[in-house]
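K.L.:
coords please:
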Amino acid sequence: MIIDITAQGGFGGITAAAMKKTIDVDQQPRQMQQELCDAFEPRELQRLTRTPCPDCADRLTYRITVTEGQENPQVFTLREDQLPPEMLDLIDQM
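P.N.:
Here you go, the predicted structure:
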């Protein structure tokens, strides 16, 4: 599984927080592989996209692309407040 994450936005649309990260899950230690697979599983990301986000103005927007094997990439757009803290921690570790 390959995970690509880009983030942009933030206060007043300032792009100071813009970032891009790519991680090959298969190249990570076994414990990290499991955490990444659980957190970025497409069904879980799809569920998170449906989470209401009433206070998302001036928050980062994450575009997460998950590519598994030969399948077409799946792309999810989530606001910062839609992501659980443990997922944000994983993104920081990437």
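K.L.:
Every contact and neighbour count from this point should use C-alpha atoms.
P.N.:
Will do.
K.L.:
On the three-state scheme, residue 64 is what?
P.N.:
strand (DSSP: H, G, I helix; E, B strand; the rest coil).
K.L.:
helix or strand for the residue lying closest to it once chain neighbours are set aside, which one?
P.N.:
Once flanking residues are discounted, residue 64 sits nearest to residue 5: 4.6 Å by Cα to Cα, 6 or more residues apart in numbering. Residue 5 belongs to strand 2-9 when assigned by DSSP states H and E.
K.L.:
For the residue nearest the centre of the chain, list the residues it contacts.
P.N.:
Nearest to the mean C-alpha position of the chain, by Cα atoms, centre = their mean, lies residue 64 at 4.5 Å. Counting by Cα atoms under 8 Å, 6 or more residues apart in numbering, residue 64 touches 3, 4, 5, 6, 75, 76, 77, 78.
K.L.:
Next, the second sequence, to be compared with the first:
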Amino acid sequence: MIIEIDAEGGFGGIAAAALHKRVDVDAQAEPMRQELNNAFGTRELQRLAAQDCSDCADRMTYRITVSVEGRRSRSFTLREGQIPPEMLDLIDRM
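P.N.:
This is a model prediction of the structure:
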């Protein structure tokens, strides 16, 4: 599984940060591989994307694409307020 994350955000339309990460989950050590599989599974990303985010103005926006060999890639757009803190920490560690 390949996870690609593109993030950008800013205040009042001024870009404050940009991020691009690409991780081959299968190439990670077992503890990290398990964390990534749990956090970035399709069902979990769908659940997070469906959450209300009424206080997300001027916060980071993450576009997360998950590709599994032999299957179609899935992309999800999540706002910072929809992502749990432990998942944000995981993204930082990737």
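K.L.:
Please state their TM-score.
P.N.:
TM-score of the superposed chains, computed with TM-score structural alignment, normalised by the length of the first structure, equals 0.96; 94 aligned residues with a Cα RMSD of 0.8 Å.
K.L.:
And the contacts of residue 64 of the first structure, which is closest to residue 43 of the first structure?
P.N.:
The shortest approach to residue 43 of the first structure among the contacts of residue 64 of the first structure belongs to residue 76, at 10.5 Å (Cα to Cα).
K.L.:
can you pull out the helices in the first structure?
P.N.:
30-39, 42-49, 85-93 (DSSP state H).
K.L.:
So which bits of the second one are buried?
P.N.:
To tie it back to what came earlier, the one meant is helix 42-49 of the first structure. Neighbour-count burial for helix 42-49 of the first structure, counted by 16 or more other Cα atoms under 10 Å, picks out 42, 45, 46, 48, 49.
K.L.:
Next, format the residues you listed as TSV and append distance to residue 18 of the first structure.
P.N.:
Listed next are those as TSV, based on distance: Cα to Cα, whole Å:
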residue	distance to residue 18 of the first structure
42	23
45	21
46	23
48	21
49	20
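K.L.:
distance from the centroid: which residue in the second structure tops it?
P.N.:
Residue of the second structure lying farthest from the centroid, by Cα atoms, centre = their mean: residue 12 (22.7 Å).
K.L.:
thought that residue was touching residue 59?
P.N.:
No. When contacts are counted by Cα atoms under 8 Å, residue 12 of the second structure is not listed as touching residue 59 (9.8 Å).
K.L.:
Is there a neighbour count for residue 19 of the first structure? I'd like the number.
P.N.:
11 (other Cα atoms under 10 Å).
K.L.:
Which residue in the second structure aligns with it?
P.N.:
Superposed on the second structure with TM-score structural alignment, residue 19 of the first structure falls opposite residue 19.
K.L.:
pretty sure that match contacts residue 7?
P.N.:
Yes. In terms of Cα under 8 Å, residue 19 of the second structure counts as a neighbour of residue 7; the distance is 4.9 Å.
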